[in-house]
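> Turn this into a structure:
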Amino acid sequence: MSDFAITGLLIVSLFALLGSGVWIGLALTGVAWIGMQLFSARPAGDAMAVTIWGSSSSWTLTALPLFVWMGEILFRTRLSESMFRGLAPWVTWLPGRLLHTNVIGCAIFAAVSGSSAATCATIGRMSLPELAQRGYPDHITIGSLAGAGTLGLLIPPSIIMIVYGVAADVSIAKLFIGGVIPGILLATLFSGYLMVWALLHPDQVPQPDQRLSWRQKLHESRHLIPVVLLIAAVLGSIYAGIATATEAAAVGVVGALLLSAVQGSLNWQTFTLSLMGATRLYCMIALILAGAAFLTLSMGYIGLPRELAEWISGLGLSPFMLMLALAAFYILLGCFLDGISMVVLTMGVLLPTVQAAGFDMIWFGVFVVIVVEMAQITPPVGFNLFVLQGMTKKDIGYIARVTMPFFFLMCIMVLLLWFFPQIATWMPSHM
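Prediction:
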């Protein structure tokens, strides 16, 4: 059987399992077992046991459940309410006024979360009722929240970056640093769009409730102090070289627990809910990673990555065209899979091709995170769309439609990243 026929069989098997409702991790494991059992000489059971154990016991991966737990703790505190009170007085002079709390709030929370869905849900729980009460249009409120919620993947700490770093054997600390400038730039693009929209539709932007003096604004800003301190503790320990990403994650968990205790929202119920929520989410992620690791091994034995790399190389694509092809590939894949599955499923196949094309691995990691962000707001499997559908009870088609301007802003960000790669590589190179 030819390599393309084998590839087709495995792809059909994968989507058949996913379509039947089998968990993603088990579907990946099943397809890997089929490939190794039918098309390689190595015993599939032995390979599966060794690979799954090895992928599950990685020390680097320890940071992942800790960051997930930190986000769960913060999700159940009054942090979001405090953030809104601290941010609102400073954005009323901008065109678009309180709409910018979606973008700035998501950017700030992304720096202590690492999850797009958690960022979108937490800030949405804060901003949607407040903005609706003040008369801001639903379409721009929901669209800006869906777009800005994706910053949870790009601004460190990022769960996707940890997954990519493990899969591609790249320094997670350098990936975190590489995501800072692109994250700030993307947030700036989002805010810039809101300003332009507000200038074009001045009648749809409510007037501010009250005008505060500088003294009053500074007084309200005290509510931002806890989250700023937590960001400084987590990211500062990494950038200063004091802690690894895993150690910084532990610092973040302790800081989040202290923060919730000071706020008075830490009790036994909050603690157990956050711990169980983090456990469930990480178990799902770990199962996906284990299945993808086995699938990567299986494809390696069959020889598919080498064949695919040679086929792509034979197309004679320029690096720019390869980048566009990969962006389109990930956006299409994002219509059917979540971000973590996309990264772990494709890295084993694409890395040889990417390395042969001369792409910097830190740059490519940031690029992958941005295109995975775009997949978070593309139906039918757009996690941020699901989150907002549950919160707003709106049709998912409506949510996807009002989010499209922010999807195109991400496309612009990908082009900026290509033409100015220093956006992602300058800070890590000076680490």
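> make it CA atoms for all contacts and neighbour counts henceforth
Noted.
> Distance check, the spatially most central residue of the chain against residue 162.
The centre of the chain sits closest to residue 153, judged by C-alpha atoms, centre = their mean, with a distance of 2.3 Å. Computed with C-alpha to C-alpha, to the nearest Å, the distance linking residue 153 and residue 162 is 10 Å.
> likewise residue 296?
Computed with C-alpha to C-alpha, the distance linking residue 296 and residue 162 is 18 Å.
> Those two: who's more crowded?
The neighbour comparison of residue 296 against residue 162 (other C-alpha atoms under 10 Å) goes to residue 162, with 28 against 25.
> which strands and helices sit next to the helix or strand containing the more buried one?
Taking DSSP states H and E as the definition, residue 162 sits inside helix 159-168. Contacting helix 159-168 under the criterion 3 or more C-alpha pairs under 8 Å, 6 or more residues apart in numbering; DSSP states H and E are the following elements: helix 63-75, helix 151-154, helix 172-178, helix 339-356, helix 361-375.
> starting at the chain centroid, how far to the longest one?
Between the centre of helix 339-356 and the centre of its chain there are 16 Å (C-alpha atoms, centre = their mean, to the nearest Å).
> Please generate a structure for the following sequence too, so the two can be compared:
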Amino acid sequence: MDYTIITITLLVALFTLLGGGVWVALSLLGVGIIAMELFGGAPAGSILATTSWASSASWTLTALPLFIWMGEILYRTRLSEDMFNGLSPWLRGLPGRLLHVNVVGCGIFAAVSGSSAATAATIGRISLPELKARGYPESIAIGSLAGAGTLGLLIPPSIMMIVYGVAAQVSISRLFIAGILPGLMLLLIFSGFLMVWSLINREQMPDDHETLPFMKKLRRGKLLIPVVTLIVAVIGSIYAGFATATEAAAVGVVGALLIAWYSGSLNRETFMGSLMGAVCTSCMIFFILLGAHYLTSAMSFTGLPSALADWIIAKQLSPYVLLLALTLLFIILGCFLDGISIILLTTAVVLPAVQAAGIDLLWFGIFVILVVEMAQITPPVGFNLFVVQNLTGYDMWKVAKASFPFFLLLVLAAILITLFPQIVLGLPQAMRGA
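Purely as a prediction, here's the structure:
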């Protein structure tokens, strides 16, 4: 069988469907049906029926709508306002001052939302008007928000980690633990860049030297207690082995409801709004999952993944060359697809090749998520760019230009975890050995 013809045919079909405005899930299903009918030699309808059940009948997947609901609940609270007021007194002493609220605020909210777009939107709706009113340069404020918003994908609990874990059959709890150090590393890289930028561009920084007594800082810091408690409850329960990812997600929903109630934001309107928002997002993701699972099955019938793996073994490609090629592929796909679609679209073909190259699938999951973070700020379909554009009203290219330095910082983070894989694997190995 000529695998070149198969590859070209399926790629043309995929980009034709996507270019025609067909939903991602339907495009994946369509390409899967074409693969089965032309090259698979198996009944497409029967395989679709069994795949539909197999793609949804997973206890692990119940964590997905729960974490989405948790983020939706918190999005409708005063959490972002409390975080800004709680963080700002402590960050004024750093070079860059309140610019760090974007980074640290996104890092904290990422640890309880699991969504990149929700993280950027929630923090941005408070921080951007405040920073603009105080005279901070808009370009660096916008760029730091778009860049730091991507932490929602990497800092656990992450919706993307759940999707990858199910697709690659990797423990979601271990993925959550593996994402902690890279997430903190990326947070420090972003803050470090803001310090350097502010020192170089002193003339652009406003004269914002307001100081607060220590006791008043402590009183402001109390505003962070609810969200820090929720982070400890969700991530700490997984790390300590008290709960699975699904059980921790249930804890997170209860905690988010309590925070919303405590802040006075929980009423019938916000509760139903969060519930319907979670239902819509979850249905969209599950529909894409169905299409991706069907395409995965179709690919296995064509023999394309195993042929690609055999080719990599025969060519003896180094893991670094393979990772470079995959990075370029994911960035290109990020110009047209969202992160979940990228992971689900490529898993069937890529993972056998990755395993053939001897790359750890747990490490590769964090690497892929980091690269997909780059796609979140890559025009024209970078989700974080859309979010920031809606918040500011600026055109896409102005937002993309402001975000470009943070794209390069994401590239640096990907290089660091490639050169030092223990940044990813250290905590999971320590947890397993404990």
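> Could you quantify their similarity as a TM-score?
Laid over one another, the chains give 0.98 as their TM-score (TM-score structural alignment, normalised by the length of structure 1), with 431 aligned residues with a C-alpha RMSD of 1.0 Å.
> coming back round to it: looks like the residue nearest to the centre of structure 1 contacts residue 114 (just checking).
Yes: assessed by C-alpha atoms under 8 Å, residue 153 of structure 1 is found in contact with residue 114 at 5.8 Å.
> Can you check which residues contact both of those two?
Residues touching both residue 153 of structure 1 and residue 114 by C-alpha atoms under 8 Å, 6 or more residues apart in numbering: 159-160.
> what's the average distance of the lengthiest helix in structure 2 to structure 1?
Longest helix in structure 2 by number of residues (criterion: DSSP state H): helix 268-302. After superposition onto structure 1, helix 268-302 of structure 2 sits on average 0.4 Å from its aligned residues (mean C-alpha distance after the TM-score superposition for structure 1).
> So which elements touch that helix?
Packing partners of helix 268-302 of structure 2 (3+ C-alpha pairs under 8 Å, 6+ apart): helix 24-35, helix 44-56, helix 63-75, helix 339-356.
> moving C-terminal of that helix, what's the next helix or strand?
Moving toward the C-terminus from helix 268-302 of structure 2, the next helix or strand (DSSP H and E) is helix 304-315.
> Can you list the neighbours in contact with the helix or strand following that following helix?
Of the helices and strands lying after helix 304-315 of structure 2 in sequence (DSSP H and E), the nearest is helix 319-334. Helix 319-334 of structure 2 is contacted from outside by 342, 354, 357-359, 371-372, 374-376, 378, 381-382, using C-alpha under 8 Å, 6+ apart.
> please redo it, this time with the cut-off set to 10 Å
312, 337, 339, 341-343, 345-346, 350, 353-354, 356-359, 364, 367-368, 370-383, 411, 414-415, 418-419 (C-alpha atoms under 10 Å, 6 or more residues apart in numbering).
> matching residues in structure 1 for it?
The aligned range for helix 319-334 of structure 2 in structure 1 is 319-334, by TM-score structural alignment.
> Flag every buried residue along that stretch.
Within stretch 319-334 of structure 1, the residues that count as buried by 16 or more other C-alpha atoms under 10 Å are 322-323, 326-327, 330-331, 333-334.
> Count the neighbours of the nearest residue to residue 135 of structure 1 once chain neighbours are set aside for me.
Using C-alpha to C-alpha, 6 or more residues apart in numbering and skipping the chain neighbours, the partner closest in space to residue 135 of structure 1 is residue 206 (6.2 Å). Residue 206 of structure 1 is flanked by 15 other residues according to other C-alpha under 10 Å.
> ok, residue 206 of structure 1 - contacts?
Contacts of residue 206 of structure 1 by C-alpha under 10 Å, 6+ apart are 96-98, 131, 134-137.
> Okay, buried residues for stretch 131-143 of structure 2 please.
Under the neighbour-count criterion of 16+ other C-alpha under 10 Å, stretch 131-143 of structure 2 has 131, 136, 140-143 buried.
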